[in-house]
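Asker: coords below, sequence missing:
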């Protein structure tokens, strides 16, 4: 497997950017599943105090030193500022969920000299991989993409 992916999924304290108060975002579902897989989840939300029973933090700076990585599932127009903040606090394990990447985001990654997993679904790699995610991972392994 990719060493960036290995490093990320072996981290157990993950900041999650992309959960909503309504509970209807992919970030909410992914955070719940990661939690069942043994990850300690730290939701980041600039306005919410709590989402789905988990205390929220306003930004990554408020977690400096408390997390091993950040998983990002927000629109690309909002990602560059998150990457800048991650670089500022020295956070090295960064995962951009499918849909969070853009050419502008890639420019920020390059400017900050970050190593980032991008355009991949975390649920296809965070062990144990089950159900449809296991099938998708097999397809990607055979064909290189879904």
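Answerer: That came in fine, so what should we check first? Model, not experiment: these values are computed from the prediction.
Asker: Could you use CA atoms for every contact and neighbour count after this?
Answerer: Fine.
Asker: host element of residue 33?
Answerer: helix 26-36 (DSSP states H and E).
Asker: Only the buried residues of that helix, if you could.
Answerer: Buried residues in helix 26-36, counting neighbours by 16 or more other C-alpha atoms under 10 Å, are found at 27-28, 30-31, 34.
Asker: got it, and stretch 79-86?
Answerer: Result for stretch 79-86 [16+ other C-alpha under 10 Å]: buried residues 79-80, 82-84, 86.
Asker: so which of those residues comes closest to residue 47?
Answerer: Nearest to residue 47 out of the buried residues of stretch 79-86 is residue 82 (C-alpha to C-alpha; 15.5 Å).
Asker: this is the other structure I want to compare:
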């Protein structure tokens, strides 16, 4: 049976949120979803383009609805993105490891969001040998995949 983390990638449309001005955009997650043939939008309030694609400043500006959201922003912004996801009707959210906060987790629970956190989405997206595949192996061994 697939884990809650694995089922996240059965959705058909996603937004990936970053803030390039503060830290590199989560380009591996963005490219990985595109490589899977998913509809994916870059959301970055501090950039006009990501990887040659239009970057939207927020979820309300997306050209269509999305089912899943990956958030990798400074921790101080995470709760606000959970609130934006709830307002946009997004029920599946992945907050990159070490970017969650107790307030964001509580808000996600309150709003009925299926929140994935505590690990890296890229280890589910990148096949082959890499740092992320080693991380994947370790997580499987400890039962957290």
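Answerer: Structure's in. What do you need? Predicted model, so just to flag it, every value in this text is computed and none were measured.
Asker: what TM-score do we get after superposing?
Answerer: Here the superposed chains carry a TM-score of 0.82, computed using TM-score structural alignment, normalised by the length of the second structure; 143 aligned residues with a C-alpha RMSD of 2.5 Å.
Asker: how about the helices of the second structure, start to end?
Answerer: Remark: helices assigned in the second structure by DSSP state H are 4-7, 27-35, 75-87, 102-111, 122-125, 131-141.
Asker: would you list those helices in CSV and tack on distance to residue 56 of the second structure?
Answerer: Converted to CSV, the helices of the second structure look like this (distance: least, C-alpha to C-alpha, whole Å):
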stretch, distance to residue 56 of the second structure
helix 4-7, 26
helix 27-35, 14
helix 75-87, 14
helix 102-111, 22
helix 122-125, 22
helix 131-141, 28
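Asker: Compare these and give me the one nearest residue 20 of the second structure.
Answerer: Per C-alpha to C-alpha, nearest to residue 20 of the second structure of the helices of the second structure: helix 27-35, 10.2 Å.
Asker: ok, average deviation of the closest one from the first structure?
Answerer: Aligned to the first structure and superposed, helix 27-35 of the second structure gives a mean residue distance of 2.7 Å (mean C-alpha distance after the TM-score superposition for the first structure).
Asker: From the contact counts, what lies against that helix?
Answerer: Applying 3 or more C-alpha pairs under 8 Å, 6 or more residues apart in numbering; DSSP states H and E, we find helix 27-35 of the second structure packed against strand 39-43, helix 122-125.
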